[in-house]
Every structure is written in C-alpha cells, then in structure tokens.
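Trainee: Predicted model and sequence follow; I will ask about them next.
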Amino acid sequence: MIERFSSRGTIMPMHLETITAADLDWQEQALCAQTGADFFFPEPGSSVREAKRICAMCEMRPACLDYALSNDERFGVWGGLSEKERLGLRRARE
C-alpha cells in the first residue's frame, strides 16, 4: 500500500492496481487514435496548437487527462494539456 496526501492534508491509503484493457477503452474512441501521434508528440520547440485543437473536440479528453495525471505522463499532449500545463496542474493539486 502507498500513502498520499489528500486535498485536505490528511494521509489516504492508495492501493496499486493493474491497468486492464477495459480501463483503456477510451483510447480507441479518442480522436488522437484517428489522427496519429505526430501532433501529440511534436519535436521540442514545436507548436502543440493543432493537438490542442483536436483535443478540444474529443469527448475522451477527461479520461485522457486523468490517465496522464495518474500515470505521470511527462511527454506529449494529453487531455488537451502540454507537459508544462500538466506539471502545473500536478503542483497545484499538491
């Protein structure tokens, strides 16, 4: 068991769980699955504007962002947020 702090500052137990195929069903329905990874994992310094535009239209955006934050995805655009934006969100939650 792993412990983490809740938003109220108390310690909450957290159990490690195995990610199953059912947990990732959202990926098949996501618009990024239909467009290719180039938009979502651009070269350093390249624009992520197109990826964010696609994410804004995607119904799977909340599941995607939750997955990225839960799995500490550090590269690419996930759930409509860049690496820096997700880092800022993680820091704000701490």
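Mentor: Good, I have the coordinates.
Trainee: okay, CA-based contacts and neighbour counts for the rest of this
Mentor: OK.
Trainee: got the contact list for stretch 81-94?
Mentor: Stretch 81-94 is contacted by residues Phe5, Ser7, Val48, Lys52, Leu65, Leu69, Arg74, Phe75, Gly76, Val77 when judged by C-alpha atoms under 8 Å, 6 or more residues apart in numbering.
Trainee: Please compare the first structure with the one that follows:
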Amino acid sequence: MTVQRLDEPRSPLRWTARAACQDADPGLFFPIVWDDQAGQRAEQARSICRACPVQAICLDWALRTGEPDGMWGGTTPEERRRIRTRQAQATA
C-alpha cells in the first residue's frame, strides 16, 4: 500500500512556485494589448522572464498546451504561434 502525504504538491504546474513572476503584477503578463508605449509592457515582462530559473520549462509548457494568452517563457501569444508553426513545418 502506498500512502501519499496530503501536503505534498502533485500539480503538473508545481514549477510555477519557483517562477520569477510569482510575485509580479499579473497585468504585465496578461495585458489587454501588448503594443503599449512601444512594447514597454512586453519588455518589462521579458526582463523578469530572462532572470527566471524555470523560463525554459514555462515556454515548453505553453507550447505543449497551446496556451493562447499571456507572456510565458518570455514569449507573447503571437511569438508562440510562430514557434508552433515552425515546429509543425519542421516535422511535416
């Protein structure tokens, strides 16, 4: 018989607890528009992502799940669409 501790996180997103954006303003990562003030909001979010210890995991998760919104792994939704398109073309 296996016993699982109830306080042990089992979420597939447990890596988010180590994310640099954990305490940042969510509005930076989920804005209504990305092209404000010459992309200032996107650049602020990217600067947090660049210093993040789980940036690669975050981007991989967003690409695998098809996350349609927000800044994930330092990429905007449009950037992720382009990455997925290139990946699909490479495997075709």
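Mentor: Ah, there it is. Predicted model, so just to flag it, every value in this text is computed and none were measured.
Trainee: which one of the contacts of stretch 81-94 of structure 1 sits closest to Gln29 of structure 1?
Mentor: Nearest to Gln29 of structure 1 among the contacts of stretch 81-94 of structure 1: Leu65, at 14.3 Å, using C-alpha to C-alpha.
Trainee: Need the counterpart of the closest one in structure 2.
Mentor: Alignment note (TM-score structural alignment): Leu65 of structure 1 maps to Leu59 of structure 2.
Trainee: I figured that match hits Met71, correct?
Mentor: No. Contact between Leu59 of structure 2 and Met71 fails when scored by C-alpha atoms under 8 Å: they sit 9.1 Å apart.
Trainee: where do the helices sit along structure 1?
Mentor: Taking DSSP state H as the test, the helices found in structure 1 are 25-29, 32-35, 49-56, 61-70, 83-93.
Trainee: now for these, which one comes closest to Pro13 of structure 1?
Mentor: Closest among the helices of structure 1, using C-alpha to C-alpha: helix 61-70, at 15.1 Å.
Trainee: Mind reading off the mean deviation between that closest one and structure 2?
Mentor: Helix 61-70 of structure 1, aligned to structure 2 and superposed, deviates on average by 0.7 Å (mean C-alpha distance after the TM-score superposition for structure 1).
Trainee: For that helix, buried residues please.
Mentor: When burial is assessed from 16 or more other C-alpha atoms under 10 Å, helix 61-70 of structure 1 yields the following buried residues: Arg61, Ala63, Cys64, Leu65, Tyr67, Ala68, Leu69.
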